[in-house]
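Participant: Coordinates only, no sequence provided:
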């Protein structure tokens, strides 16, 4: 059965492997060049204030990360969609559509073994491919994460390309495609539905990470630098008065238009606000929650995947009357 599964699906496996290898080569070349540049050029100062050397370094790093970053930016959406449409959807739909499943079931292989081999073999390949993608992107990002340049792993561009989330997305899309193929038993409709659901799931979860946990709060009572820790995920900002009543920045401007003026961009305005009893509140998630959010999103994807897998198995093994 393993040999048969390989013969039937080797095109998808080989094409995905070649694409990952090509992407890995691009990331390797880019990462090595950036690491060499950072080692020779990164300012030794902390860059607390903007200096020509610090600004030039940040600009150069931006120019280096942008071309490959634009390419990678499409992968969190396109890669799972393609896996679902071209790996998952034809897996069962093509068998039913062409009637080849009937020939297989007349041999010594049982339905359960036939289905288990397909799901386990290709599911493992999909999961490992997703992990391989994360394993290539993570060191590439590390080459750029050299102070004073900072790479935010909570950034939507990177969050679904590192850690375990790529594998979870790829496996979810694969099982989704398999389930639609088992339900529709036609390849093209199954592919279309898979692409639509993958897109809906992606955009539904695109800005969800800030809601995966209750954010922490930093309260400012005086003018100071950003009170949130480095690499934290910003959630929201607002002001409160002495009684704890929440004010938006616009509400505060109206309330303090008389004594403080209307130019909120100056430190003088902030000092005036603090002197009138106002406090600035910033809600954020610390960088230490990165893996918590990774596992949370993986769980959000894998729980429906289990349900969809059960539907696919039941639909496939149930005799048609």
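Facilitator: That came in fine, so what should we check first? Owing to the predicted nature of the structure, the values given are computational and were not obtained by experimental measurement.
Participant: Please make it C-alpha for all contacts and neighbour counts, starting now.
Facilitator: OK.
Participant: Go through stretch 15-23 and flag the buried ones.
Facilitator: By 16 or more other C-alpha atoms under 10 Å, the buried positions in stretch 15-23 come out as 16, 20, 23.
Participant: now that stretch, how far from the chain's geometric center?
Facilitator: Taking the mean of its C-alpha atoms, stretch 15-23 sits 20 Å from the chain's own mean (C-alpha atoms, centre = their mean, to the nearest Å).
Participant: who touches it?
Facilitator: If you take C-alpha atoms under 8 Å, 6 or more residues apart in numbering as the criterion, stretch 15-23 is touched by 129, 133.
Participant: now the buried residues of stretch 15-23 as CSV including distance to residue 58?
Facilitator: Below are the buried residues of stretch 15-23 laid out as CSV (distance: C-alpha to C-alpha, whole Å):
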residue, distance to residue 58
16, 34
20, 29
23, 25
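Participant: Filter those residues down to the ones in helices?
Facilitator: Members of the buried residues of stretch 15-23 lying in helices (criterion: DSSP state H): 16, 20, 23.
Participant: Name the nearest of those residues relative to residue 131.
Facilitator: For these, the minimum distance to residue 131 (C-alpha to C-alpha) is 11.0 Å, reached by residue 20.
Participant: how far away is that closest one from residue 32?
Facilitator: 18 Å (C-alpha to C-alpha, to the nearest Å).
Participant: cool, residue 138 as well?
Facilitator: On the measure of C-alpha to C-alpha, residue 138 and residue 32 end up 13 Å apart.
Participant: putting a second one here so we can go through both:
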């Protein structure tokens, strides 16, 4: 071949249809058997799609619609369109602002504590024998009824409960913690940390077992200590797991309802110290029948969780 001659390069292996100068092949239409298989696949997923539309997407759209109305399910014919008035009134409602503040404090107390505790427990369980036993033992509170756990902690934090009996050994007489505005919210935090740390420990344990042992062996040959391995290998390798744990924990804490309902008897007491956003939504929607206002509160909570999740995703992305 002469130096001045240009030639279309060919691919190594089988030449493409365009390189061979042939017209592209038309895709064959699906045969009858393939159409039947596709139809069978759609029919199999149809119940799941229908249930999502009827029980998830549909109620969300209806709730968003009625959030612009003064709406009562007992008298839907007299619903009155109020536009953004429900959303505007939220930020002038002292009870909602108190509920949002309580929920934020609750989240700030529970999320970091249970994340660190879950990681700590996972590191311990990953290094000892009998992992199955400890998995069951730490995960057991997660499958226990929330009502039963709440009743148990009400007894522990009562005037004659186990906590005060222990403090009495040191000459300390404690109050009924769930009825004291100073300690009621903290009691809910302790309850949540105890009941959910095992769940996130299981997630961290799975993440730890996915880290290759060769990385630790190479670090040990280079003289790295256990603390350095934890700081520079384990924690960075668990970044995605930590993001998942924090986001799920954040969503769970901002949606706390059942513990607050049981401990306070449904009124968020004492003195609104255990009033959470979801409990306030329940009170407005099903006790005072302000369903439009309650729907607006629910969507404000949704946007708060969404913003916090995006912030967390941005922070984790920058660290990466």
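Facilitator: Received it, and whenever you're ready, just let me know what you need. Since this is a predicted model, take the numbers as computed values, not measurements.
Participant: Quantitatively, what TM-score do the chains reach?
Facilitator: After superposition, the two chains reach a TM-score of 0.26 (TM-score structural alignment, normalised by the length of the second structure), with 126 aligned residues with a C-alpha RMSD of 5.8 Å.
Participant: with the ones in helices among the buried residues of stretch 15-23 of the first structure in mind, which one is nearest to residue 235 of the first structure?
Facilitator: Among those, residue 23 lies closest to residue 235 of the first structure (C-alpha to C-alpha), at 32.7 Å.
Participant: can you give me the helices in the stretch 201-321 of the first structure?
Facilitator: 249-255, 257-260, 267-275, 290-317 (DSSP state H, counting those that start in this stretch).
Participant: Is it correct that residue 153 of the second structure is in contact with residue 190?
Facilitator: No: Residue 153 of the second structure lies out of contact with residue 190 (C-alpha atoms under 8 Å); the separation is 9.0 Å.
Participant: So which of those two has more stuff around it?
Facilitator: residue 153 (21 against 16; other C-alpha atoms under 10 Å).
Participant: Just give me the neighbour total for residue 12 of the first structure.
Facilitator: 14.
Participant: tell me the SS of it?
Facilitator: Here residue 12 of the first structure is recorded as helix under DSSP: H, G, I helix; E, B strand; the rest coil.
Participant: And it, how far from residue 258 of the first structure?
Facilitator: 68 Å.
Participant: same deal with residue 281 of the first structure?
Facilitator: 23 Å.
Participant: Look at the two and report which has more neighbours.
Facilitator: residue 281 (19 against 9).
Participant: Show the contacting residues for the residue lying closest to the more buried one once chain neighbours are set aside.
Facilitator: Nearest non-adjacent residue to residue 281 of the first structure, counting by C-alpha to C-alpha, 6 or more residues apart in numbering: residue 219, 4.6 Å away. For residue 219 of the first structure, the contacting residues are 279-282, by C-alpha under 8 Å, 6+ apart.
Participant: need those residues in CSV with distance to residue 116 of the first structure, can you?
Facilitator: Putting those into CSV (distance: C-alpha to C-alpha, whole Å) gives the following:
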residue, distance to residue 116 of the first structure
279, 60
280, 57
281, 53
282, 50
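Participant: just the residues you listed now: which is nearest residue 134 of the first structure?
Facilitator: Nearest member of those to residue 134 of the first structure, counting by C-alpha to C-alpha, is residue 282, at 31.0 Å.
Participant: Packing partners of whichever strand or helix holds residue 300 of the second structure?
Facilitator: Using DSSP states H and E, the element containing residue 300 of the second structure is helix 291-319. For helix 291-319 of the second structure, the packing partners by 3 or more C-alpha pairs under 8 Å, 6 or more residues apart in numbering; DSSP states H and E come out as helix 58-66, strand 69-70, helix 85-90, helix 239-254, helix 277-282.
Participant: Flag every buried residue along that helix.
Facilitator: So for helix 291-319 of the second structure, counting by 16+ other C-alpha under 10 Å, buried means 291-299, 301, 305, 309, 313.
Participant: just stretch 133-151 of the second structure next, same as before
Facilitator: Within stretch 133-151 of the second structure, judged by 16+ other C-alpha under 10 Å, the buried ones are 134-135, 138-139, 141-142, 146, 149-150.
Participant: which one of those residues is nearest residue 86 of the second structure?
Facilitator: Closest to residue 86 of the second structure, out of all of these and judged by C-alpha to C-alpha, is residue 146, at 32.0 Å.
Participant: wait, isn't that closest one in contact with residue 259?
Facilitator: Yes: using C-alpha under 8 Å, residue 146 of the second structure is in contact with residue 259, at 6.9 Å.
Participant: Show the end-to-end separation of stretch 202-218 of the first structure, please.
Facilitator: End-to-end span of stretch 202-218 of the first structure (C-alpha to C-alpha): 31 Å.
Participant: which residues touch the residue nearest to residue 153 of the second structure when sequence neighbours are not counted?
Facilitator: Leaving aside its sequence neighbours, residue 153 of the second structure sits nearest to residue 191 (C-alpha to C-alpha, 6+ apart; 6.9 Å). Shown in contact with residue 191 of the second structure (C-alpha under 8 Å, 6+ apart): 149-150, 153.
Participant: Appreciated, that's everything.
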